[in-house]
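[1] dropping a prediction and its sequence here:
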Amino acid sequence: MANSFLEKVRGKLIVSCQALPEEPLHSSFIMSKMAIAAVEGGAAGIRSNSVADIQAIREVVSVPVIGIIKEVYPDSPVFITPTIKEVIAACETGVEVVAMDGTNRKRPNGEDLATILQQAKSKFPDTLFMADIATVEEAAMAEQLGFDIVATTLHGYTEQTKGHNIAEANFQFLKEVLQVTALPVIVEGKIDTPEKARTALELGGTSVVVGGAITRPQEITARFISKLNS
């Protein structure tokens, strides 16, 4: 499955179709339509959050899906497929790839990332597992733990990397990640222009995930308003 997934997305765009409960587009039906629009526009894959959205999207598009389940726990900042419960639920949808927080932060319920991954790979040997990381050290750790793919998703979103942007310093963070791991690297996180997406691929990224710049109209509108008011 690894070769099949990578062949389909290599050098191409994956669109993240997500809307949180407090957002106006929060609806599995709407996200399925968003996925159709993305695929019609040329997307080679979809990233989706929640069992309901994943199922709805898989019913209407045939491209590979990266599945996650966001769940907030009071004892941890980790919320992207954070425990074995969410990992199993995501795997059971049949998605090609399940992404989970791959940072070294404390996890909910005292669970351990290595154990979660080991259990998941044992139970779902045909599923690929992707580590959403924030630092170069975590990229190296992901390979050591046995992840199949690394994604730069959380760079700029953790306490350690807050304020950073993957495109800063001419994508220096991405360059360093590519040096420390032989795993495929999917570039995600604040890729908000076609130019940045192209640069990420030219530097060696396997594929690029774009979310808010395509699928969150309130964020897109706010950027226009900000520019108009400046």
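    Thanks, I have the structure now.

[2] every contact and neighbour count from this point should use C-alpha atoms.
    Noted.

[3] now the strands for this structure?
    In the chain, the strands defined using DSSP state E lie at 13-17, 45-49, 65-68, 97-101, 128-132, 149-151, 185-188, 207-210.

[4] now mean neighbour count and distance to Leu201 too, for the ones you listed, in JSON lines please.
    Formatted as JSON lines, these follow (neighbours: other C-alpha atoms under 10 Å; distance: least, C-alpha to C-alpha, whole Å):
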{"stretch": "strand 13-17", "mean neighbour count": "27", "distance to Leu201": "10"}
{"stretch": "strand 45-49", "mean neighbour count": "26", "distance to Leu201": "15"}
{"stretch": "strand 65-68", "mean neighbour count": "26", "distance to Leu201": "19"}
{"stretch": "strand 97-101", "mean neighbour count": "27", "distance to Leu201": "20"}
{"stretch": "strand 128-132", "mean neighbour count": "26", "distance to Leu201": "18"}
{"stretch": "strand 149-151", "mean neighbour count": "28", "distance to Leu201": "13"}
{"stretch": "strand 185-188", "mean neighbour count": "26", "distance to Leu201": "8"}
{"stretch": "strand 207-210", "mean neighbour count": "25", "distance to Leu201": "6"}
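
[5] out of those strands, which gets nearest to Glu86?
    strand 65-68 (8.0 Å; C-alpha to C-alpha).

[6] counting by contacts, list what the closest one packs against.
    With contacts defined as 3 or more C-alpha pairs under 8 Å, 6 or more residues apart in numbering; DSSP states H and E, the packing partners of strand 65-68 are strand 45-49, helix 51-58, helix 84-91, strand 97-101.

[7] can you pull out the helices in the chain?
    2-9, 28-40, 51-58, 84-91, 113-123, 136-145, 168-180, 194-202, 212-215, 217-229 (DSSP state H).

[8] Asn3 is nearest to which of the helices and strands packed on strand 65-68?
    Closest approach to Asn3 among the helices and strands packed on strand 65-68 (C-alpha to C-alpha): strand 97-101, 12.1 Å.

[9] enumerate the positions of stretch 137-145 that are buried.
    Within stretch 137-145, the residues that count as buried by 16 or more other C-alpha atoms under 10 Å are Glu138, Ala139, Ala140, Met141, Ala142, Glu143.

[10] now do stretch 5-14: distance from first to last residue.
    12 Å (C-alpha to C-alpha, to the nearest Å).

[11] here's the one I want to compare it with:
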Amino acid sequence: PGEWLGIIGPNGAGKSTLLRSIVGLTEYLGTVALSDGRGPGAADVALVPQFPVLPKGMTVAEYVLLGRTAHLGWLARESQADREIVSSVLHRLDLSAFAERFVSTLSGGEAQQVVVARALAQQCPVLLLDEPTSALDVGHQVSVLELVDDLRRTEGLSVLAAMHDLNAAARFADRLILIDHGRIVAHGTPESVLQSDLLSTVYATPLTVQSIDGDLVVLPAPRRRAHPQKEIS
């Protein structure tokens, strides 16, 4: 509990397929089980998909409230406690002003934040994130990832996240899985997985990994010029 496992790899490597398999949205071979041996259910695992589909005619508050459905009994209605959980999540994501807006009026970045809010309102012990910040600006990327990081540290939330930003993966993940063509090619701490030669091979582009102020930073490797530049007199 409380661990952040990042899944990295190039487009088409199988990151999204792995997450969808865990929640039963994609057929797979093998077994998916929790620590107690059970298969994961709606009250155990929440998924933030990469390309969510939002229902028309529903407000943000109503949509986020759907995250509480997994905790309701048959024909039970949401309680005041459920609504307070939704209000708290919207506040922490700076979305309170959007509560009564219809989800169909949201921008791509706003919609992605609302989908994250619904998953957090579900209050599952395991949170699956499929590139959750790909449509967000830098400021909101950081706020969403920091909120998830805070929840996993304070409430023991386990996070499994497919991440396209290698620097964010280095910053937030405790361990990384590097996938290429559907296979795990490296697994371990960010320091052990984020190796220049390995990343350059898997991503098919020259990359370099540096430590800046104690943080790992992945950068495009400087390309050597074919011919020296001529001085301009």
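    Great, that's in hand. The structure presented is a predicted model; accordingly, all values stated were derived computationally and were not measured.

[12] list the TM-score for the superposed pair.
    TM-score for the superposed chains, counting by TM-score structural alignment, normalised by the length of the first structure: 0.35, backed by 120 aligned residues with a C-alpha RMSD of 4.8 Å.

[13] ok, back up a step: can you list the strands of the first structure in JSON lines and add distance to Glu7 of the first structure?
    Formatted as JSON lines, the strands of the first structure follow (distance: least, C-alpha to C-alpha, whole Å):
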{"stretch": "strand 13-17", "distance to Glu7 of the first structure": "12"}
{"stretch": "strand 45-49", "distance to Glu7 of the first structure": "11"}
{"stretch": "strand 65-68", "distance to Glu7 of the first structure": "14"}
{"stretch": "strand 97-101", "distance to Glu7 of the first structure": "14"}
{"stretch": "strand 128-132", "distance to Glu7 of the first structure": "14"}
{"stretch": "strand 149-151", "distance to Glu7 of the first structure": "13"}
{"stretch": "strand 185-188", "distance to Glu7 of the first structure": "13"}
{"stretch": "strand 207-210", "distance to Glu7 of the first structure": "10"}
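
[14] ok, which of these comes nearest Glu176 of the first structure?
    That would be strand 185-188 among the strands of the first structure, by C-alpha to C-alpha, at 11.3 Å.

[15] out of the buried residues of stretch 137-145 of the first structure, what pair is the most spread apart?
    Using C-alpha to C-alpha, the two most remote members of these are Glu138 and Glu143, lying 8.7 Å apart.

[16] the longest helix in the second structure is where?
    What stands out as the longest helix in the second structure, according to DSSP H, is helix 138-155.

[17] separation between Ser88 of the second structure and Glu191 of the second structure?
    In terms of C-alpha to C-alpha, Ser88 of the second structure sits 36 Å off from Glu191 of the second structure.

[18] with Arg20 of the second structure instead?
    With C-alpha to C-alpha as the criterion, Arg20 of the second structure and Glu191 of the second structure are 27 Å apart.

[19] comparing those two, which shows the higher neighbour count?
    Higher neighbour count among Arg20 of the second structure and Glu191: Arg20, with 18 against 15, using other C-alpha atoms under 10 Å.

[20] where's that one, which helix or strand?
    helix 15-22 (DSSP states H and E).

[21] rewinding a little: now the helices of the first structure as CSV including distance to Ala151 of the first structure?
    Shown next, in CSV, are those (distance: least, C-alpha to C-alpha, whole Å):
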stretch, distance to Ala151 of the first structure
helix 2-9, 13
helix 28-40, 20
helix 51-58, 19
helix 84-91, 17
helix 113-123, 16
helix 136-145, 8
helix 168-180, 10
helix 194-202, 12
helix 212-215, 17
helix 217-229, 22
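
[22] out of those helices, which gets nearest to Ala99 of the first structure?
    Using C-alpha to C-alpha, the helices of the first structure put helix 84-91 closest to Ala99 of the first structure, at 8.3 Å.

[23] would you map the helices across the second structure?
    According to DSSP H, the helices that the second structure contains are 15-22, 60-65, 80-92, 108-121, 138-155, 166-172, 190-193, 196-203.

[24] a markdown table for those helices, including distance to Leu47 of the second structure?
    Formatted as a markdown table, the helices of the second structure follow (distance: least, C-alpha to C-alpha, whole Å):
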| stretch | distance to Leu47 of the second structure |
| --- | --- |
| helix 15-22 | 8 |
| helix 60-65 | 13 |
| helix 80-92 | 16 |
| helix 108-121 | 6 |
| helix 138-155 | 13 |
| helix 166-172 | 18 |
| helix 190-193 | 23 |
| helix 196-203 | 26 |
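
[25] Arg183 of the second structure is nearest to which of these?
    Using C-alpha to C-alpha, the nearest of the helices of the second structure to Arg183 of the second structure is helix 15-22, at 9.9 Å.

[26] by contact count, what packs against the closest one?
    With 3+ C-alpha pairs under 8 Å, 6+ apart as the test, helix 15-22 of the second structure has strand 126-130, strand 158-162 packed against it.

[27] turn these into JSON lines, including distance to Gly139 of the second structure and mean neighbour count.
    JSON lines is the format used below for these (distance: least, C-alpha to C-alpha, whole Å; neighbours: other C-alpha atoms under 10 Å):
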{"stretch": "strand 126-130", "distance to Gly139 of the second structure": "18", "mean neighbour count": "23"}
{"stretch": "strand 158-162", "distance to Gly139 of the second structure": "19", "mean neighbour count": "24"}
